[in-house]
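*Asks:* using only what follows, build the 3D model:
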Amino acid sequence: MDRFIIISGCSGGGKSTLLEELARRGFSVIEEPGRRIVAAELAGDGKALPRVDAEAFLHKAIALSLEDLERASTLPGPVFFDRGLLDAASGLAEMTGEPVLQRFAELWRFNEAVFLTPPWPEIYRQDAERQHGLDAAIVEYERLLRDYPALGYEVVELPKAPVAERANFVLRRIEGANLTS
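*Replies:* Below is the predicted model:
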């Protein structure tokens, strides 16, 4: 759907902060599945944490992303996704060699412009949910730089700028696009 817009990129690159700004401006936002799963796993048995069982984590991320897409279908106007289905499918395809990325890319189509946050070492922080280092985040970013264009998406790298400027950049880029389908 043209009105479903992905904000992805390097872990710790400011995606969630950008999505918070877009929500503050009145747009519908879907929170990152991975962070929600990690929080639930830390509160529970922790068996599907990325560092414990990455494959189980990615399967959960795909399932949660599919639920998010169904829920987002009922929301009006543009809907911004903090990562989601194709990020999780990309990770699972890389890990297992399964053709899941292509299958989900055919099932769900998003706005042609996918916004990626570049690696930004000055703001990168590890926390309870993000325990991997910047090197692993950069590897992930490079995989997404490869996979999104291979699926026919235009990668638009976000500037390293204050959050209000980043939000304005995204909104200018989608302005005038048909976001009703």
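*Asks:* from now on I want contacts and neighbour counts done on CA atoms only, so please keep to that.
*Replies:* Fine.
*Asks:* the strands in this protein, which residues?
*Replies:* Listed in chain order, the strands of the chain (DSSP state E) span 4-9, 28-30, 79-82, 113-117, 154-157.
*Asks:* of those strands, which stretch is the most buried?
*Replies:* A comparison of the strands of the chain by mean neighbour count, using mean count of other C-alpha atoms under 10 Å, puts strand 4-9 on top with a mean of 26.
*Asks:* please work out which residues outside the lengthiest helix in the chain touch it.
*Replies:* When the chain is parsed with DSSP state H, its longest helix is helix 54-72. Helix 54-72 is contacted from outside by 30, 33-34, 37, 48-50, 79, 84-85, 88-89, 91-92, 95, using C-alpha atoms under 8 Å, 6 or more residues apart in numbering.
*Asks:* quick check: the farthest pair among those residues?
*Replies:* Using C-alpha to C-alpha, the contacts of helix 54-72 span at most 28.8 Å, a distance reached by V79 and M95.
*Asks:* center of the chain - which residue?
*Replies:* R83 (0.9 Å; C-alpha atoms, centre = their mean).
*Asks:* next, the second sequence, to be compared with the first:
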Amino acid sequence: MVEEPGRRIIAAETAVGGTALPWIDLAAFLRRAIGIAIADHAAAAAHDGWTFLDRGLVDAAAALQALTGDEVLRPLATAHRYHRRMFMAPPWPEIYVTDDDRRHGFDAAVAEYQRLTTTYPALGYDVVLLPKISTAARADFVLAALAERKGRDIANRR
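*Replies:* Next up, the predicted model:
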């Protein structure tokens, strides 16, 4: 499991008094998130087995494109493809919390979710929505979905 780039950026920027923070310079923050997501993708590709990334390149590039209008999403997403099957957690008001790093409210989370539920399929990804169940049950759901997909992939190769 790879921690989301945003939290790592916030920790690093806060430690040095930097300004690439979403509440100070969102564009700089998103550009840093893109760079980290590309590095995370390359590191994951070097390993066998599944790697789970909490957030990634598409999330950051879609946000930067929405913010600036710069056409960054498709070129980046084409150059750095993830597995076709993407798991996405819908906004869940019962467990959503803000903290020192996540300062945006639930409405902003819903807007981002709505943007990404159209962005990922437009880029050719199969989005699987995670059910609103316990963390352990969600983990089981993901593993079962991956096992099902792997079984279909093996059968299709025969």
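*Asks:* next, the TM-score between them, please.
*Replies:* TM-score for the superposed chains, counting by TM-score structural alignment, normalised by the length of the second structure: 0.91, backed by 151 aligned residues with a C-alpha RMSD of 1.4 Å.
*Asks:* filter the contacts of helix 54-72 of the first structure to the buried ones?
*Replies:* 30, 33-34, 37, 48-50, 79, 84-85, 88-89, 91-92 (16 or more other C-alpha atoms under 10 Å).
*Asks:* returning to what we had before: of all the contacts of helix 54-72 of the first structure, which comes closest to L179 of the first structure?
*Replies:* Lowest distance from L179 of the first structure to those (C-alpha to C-alpha) belongs to V79, with 9.3 Å.
*Asks:* in terms of contact, does the closest one touch S28 like I think?
*Replies:* Yes - in this structure V79 of the first structure lies within contact range of S28 using C-alpha atoms under 8 Å: 4.9 Å.
*Asks:* got TSV for the strands of the first structure, with distance to I62 of the first structure too?
*Replies:* Rendered in TSV, the data for the strands of the first structure read as follows (distance: least, C-alpha to C-alpha, whole Å):
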stretch	distance to I62 of the first structure
strand 4-9	15
strand 28-30	14
strand 79-82	13
strand 113-117	18
strand 154-157	21
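*Asks:* all the helices of the second structure, residue numbers only.
*Replies:* Using DSSP H, helices in the second structure cover 5-16, 26-45, 57-68, 73-79, 106-122, 135-157.
*Asks:* most tightly surrounded among these?
*Replies:* Most buried among the helices of the second structure, counting by mean count of other C-alpha under 10 Å: helix 57-68, with a mean of 20.
*Asks:* report the aligned residue range of the first structure for that one.
*Replies:* With TM-score structural alignment applied, helix 57-68 of the second structure matches the range 85-96 in the first structure.
*Asks:* with respect to T17 of the first structure, which of the strands of the first structure lies nearest?
*Replies:* Across the strands of the first structure (criterion: C-alpha to C-alpha), the nearest stretch is strand 79-82, sitting at 9.9 Å.
*Asks:* for R143 of the first structure, find the nearest of the strands of the first structure.
*Replies:* strand 4-9 (9.5 Å).
*Asks:* alignment lookup: F29 of the second structure to the first structure.
*Replies:* Using TM-score structural alignment as the criterion, F29 of the second structure maps onto F57 of the first structure.
*Asks:* which non-adjacent residue is nearest that match?
*Replies:* A48 (4.7 Å; C-alpha to C-alpha, 6 or more residues apart in numbering).
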